[in-house]
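> Just to be clear, the model below is a prediction. Sequence and coordinates:
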Amino acid sequence: MSTQPPAGADRSFNRSMLIKLCVVALMMFGFGFALVPMYRAICQITGVNNLVQRDVSAREARNTQVDMNRTISIEFDANARGLLGFKPEQRSLDVHPGEVTTVMYDVSNERSRPIRAQAIPSYAPKQATEYFRKIECFCFTQQTLNANETKRMPVVFVVDPKLPKDVKTITLSYTFFELNTPAAASADDTGSKANATANAAATPAKPA
């Protein structure tokens, strides 16, 4: 005696499953669109995007009145994640509020392959963040470094004369992150080891 379900039951089950899959696909599609405004809202609240965007144009900065009666000490710090050499060419300097200033950072790729990296700035004290105006900065874009390449990269900035009077020192700190994924790096390393093993196997053994 046959125990197979009727064909109508199969069609009903298939139709129900198709509807469910369509609903899931539509929800995922809608969620993908929702991520963009969600991301923008979070960045706007936290101020993350503002850290890697131009704060003021060069023309606006040069039109700013320089306060020659006040001096601010700017200290420079550098941190790196991954096999990157990264440091400022000078550790500190004194500037007048409203004065356009350029400093240089050196970054080097210590890997034997090209990498992409992104620098993120931070400031201390925290209240100085909105008064430290970057005109040009290597942190505005991702940086590509060839194998064993070294770059000199400028930061052009101006300190807003509206900086609170009790702030005498500002520390500008950058953290440079390698953007190459660990999986990609592992694949490169694995590929190198595999090539080395293959070459070794292909080398004929010397007679005893």
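All right, it came through fine.
> CA atoms for contacts and neighbours, from now on please.
Fine.
> The most centrally placed residue in the chain: helix or strand, and which one exactly?
Central residue of the chain (Cα atoms, centre = their mean): Gln118, 3.5 Å from the mean position. In this structure, Gln118 sits in strand 115-124 according to DSSP states H and E.
> elements contacting that strand?
The contact analysis (3 or more Cα pairs under 8 Å, 6 or more residues apart in numbering; DSSP states H and E) places strand 115-124 against helix 48-51, strand 143-145, strand 169-178.
> can you count the residues close to Thr46?
Counted with other Cα atoms under 10 Å, the neighbours of Thr46 add up to 10.
> coming back round to it: report the angle between the strand holding Gln118 and strand 169-178.
Comparing the axes of strand 115-124 and strand 169-178 via axes from the mean of the first three to the mean of the last three Cα atoms, to 10 degrees yields an angle of 160 degrees.
> Tell me which residues are up against strand 115-124.
Residues outside strand 115-124 that contact it (Cα atoms under 8 Å, 6 or more residues apart in numbering) are 51-52, 109, 129, 138-139, 141-147, 170-180.
> one more time with 6 Å, if that's ok
129, 139, 142-145, 170-179 (Cα atoms under 6 Å, 6 or more residues apart in numbering).
> filter those to the buried ones?
For the contacts of strand 115-124, a neighbour count by 16 or more other Cα atoms under 10 Å gives the buried set as 129, 139, 143-145, 170-178.
> any chance of those residues in CSV, with distance to Gly8 too?
Formatted as CSV, those follow (distance: Cα to Cα, whole Å):
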residue, distance to Gly8
Thr129, 68
Cys139, 63
Gln143, 61
Thr144, 61
Leu145, 63
Ile170, 75
Thr171, 74
Leu172, 71
Ser173, 69
Tyr174, 66
Thr175, 64
Phe176, 62
Phe177, 59
Glu178, 58
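> quick one on the thing from earlier: give me the distance from the strand holding Gln118 to the chain's centre.
Mean-position distance between strand 115-124 and its chain equals 6 Å (Cα atoms, centre = their mean, to the nearest Å).
> Alongside the first one, take a look at this:
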Amino acid sequence: MVETREAGLAAANRRMVRRLLLVTAAMFGFGFALVPLYDVLCQVTGLNGKTSGRVAVVEPMKVDESRTVTVEFVASLNLGAPWEFAPQVTRMQVHPGQFYQTHFWAKNLTNQPMTGQAIPSISPGLAASHFQKIECFCFNHQRFQAGEGRQMPVTFRIDPELPPDVRTVTLSYTFFQN
């Protein structure tokens, strides 16, 4: 009787271990799936200021000269990246519907060729779907020779449909080494 009880307990323990291993594997897989799912969600909804990375369709739109929006430009580097990276101007007053251009400066601080990529983010997140980049250095990888520095353009406009309570939009780039 004691042996059957111990055999039953051992079988129950094995079932429990298998179930726990299965749950652990499922949690691990779910953790890996969250990153691409989050990226897709952010691109589709503009959540967290992620932009689609697509060139905006350049259709005529009425310029709202009665309204100005402050656009702030922020540049940051991936931790330890051997670059210099900064906006030409840190803020600009714009009229929704009108095209504007500004530049960011980047320089390779190493003695070897390097490639970088700028990842944009817009805040508040609600403004991401109203911020239209027509030309942007962030659309492509940027190849720099050793010690090379250059101005990189961003041409944009803000859709007049941006809610009126949004008075400031921040365009932020983080520059990563590829």
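Alright, I've got the coordinates. Only a predicted model underlies this, so the values are computations on that prediction, with no experimental measurement involved.
> buried stuff in the strand holding Gln118 of the first structure?
Across strand 115-124 of the first structure, burial judged by 16+ other Cα under 10 Å covers 115, 117-121, 123.
> same question, stretch 153-166 of the first structure
153-154, 156-161, 163.
> in the first structure, which spans are strands?
With DSSP state E, the ranges of strands along the first structure come out as 72-81, 84-88, 92-95, 101-109, 115-124, 132-137, 143-145, 150-159, 169-178.
> Residues contacting the first one, please?
Counting by Cα under 6 Å, 6+ apart, strand 72-81 of the first structure makes contact with 87, 91-95, 168-177, all of which sit outside it.
> After superposing, tell me the mean distance of the strand holding Gln118 of the first structure to the second structure.
Superposed on the second structure, strand 115-124 of the first structure shows a mean distance to its aligned partners of 0.7 Å (mean Cα distance after the TM-score superposition for the first structure).
> would you turn the strands of the first structure into JSON lines with distance to Ala185 of the first structure?
Output for those, formatted as JSON lines (distance: least, Cα to Cα, whole Å):
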{"stretch": "strand 72-81", "distance to Ala185 of the first structure": "14"}
{"stretch": "strand 84-88", "distance to Ala185 of the first structure": "14"}
{"stretch": "strand 92-95", "distance to Ala185 of the first structure": "35"}
{"stretch": "strand 101-109", "distance to Ala185 of the first structure": "14"}
{"stretch": "strand 115-124", "distance to Ala185 of the first structure": "10"}
{"stretch": "strand 132-137", "distance to Ala185 of the first structure": "27"}
{"stretch": "strand 143-145", "distance to Ala185 of the first structure": "15"}
{"stretch": "strand 150-159", "distance to Ala185 of the first structure": "20"}
{"stretch": "strand 169-178", "distance to Ala185 of the first structure": "11"}
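> Let me know which of those strands is the nearest to Gly32 of the first structure.
Among these, strand 115-124 comes nearest to Gly32 of the first structure, with 25.0 Å by Cα to Cα.
> Tell me what angle the closest one forms with strand 101-109.
Angle, strand 115-124 of the first structure to strand 101-109, by the same axes, to 10 degrees: 140 degrees.
> Give the burial count for Phe140 of the first structure, as a bare number.
18.
> And Ala34 of the first structure, by the same measure?
Ala34 of the first structure has 11 nearby residues by other Cα under 10 Å.
> how close does it sit to Ile42 of the first structure?
12 Å (Cα to Cα, to the nearest Å).
> before we move on, what about Pro114 of the first structure?
Going from Pro114 of the first structure to Ile42 of the first structure by Cα to Cα gives 32 Å.
> can you check Thr175 of the first structure too?
Counting by Cα to Cα, the separation of Thr175 of the first structure from Ile42 of the first structure is 21 Å.
> And Gln90 of the first structure, by the same measure?
Taking Cα to Cα, one finds Gln90 of the first structure at 35 Å from Ile42 of the first structure.
> Val23 of the first structure too?
From Val23 of the first structure across to Ile42 of the first structure, the span is 28 Å (Cα to Cα).
> and the equivalent of Val74 of the second structure over in the first structure, how many neighbours does it have?
Using TM-score structural alignment, the partner of Val74 of the second structure in the first structure is Asp77. Asp77 of the first structure: 19 surrounding residues under other Cα under 10 Å.
> Tell me how many other residues crowd Thr197 of the first structure.
Number of residues near Thr197 of the first structure (other Cα under 10 Å) recorded here: 11.
> corresponding residues in the first structure for stretch 83-93 of the second structure?
Aligned using TM-score structural alignment, stretch 83-93 of the second structure spans residues 84-94 in the first structure.
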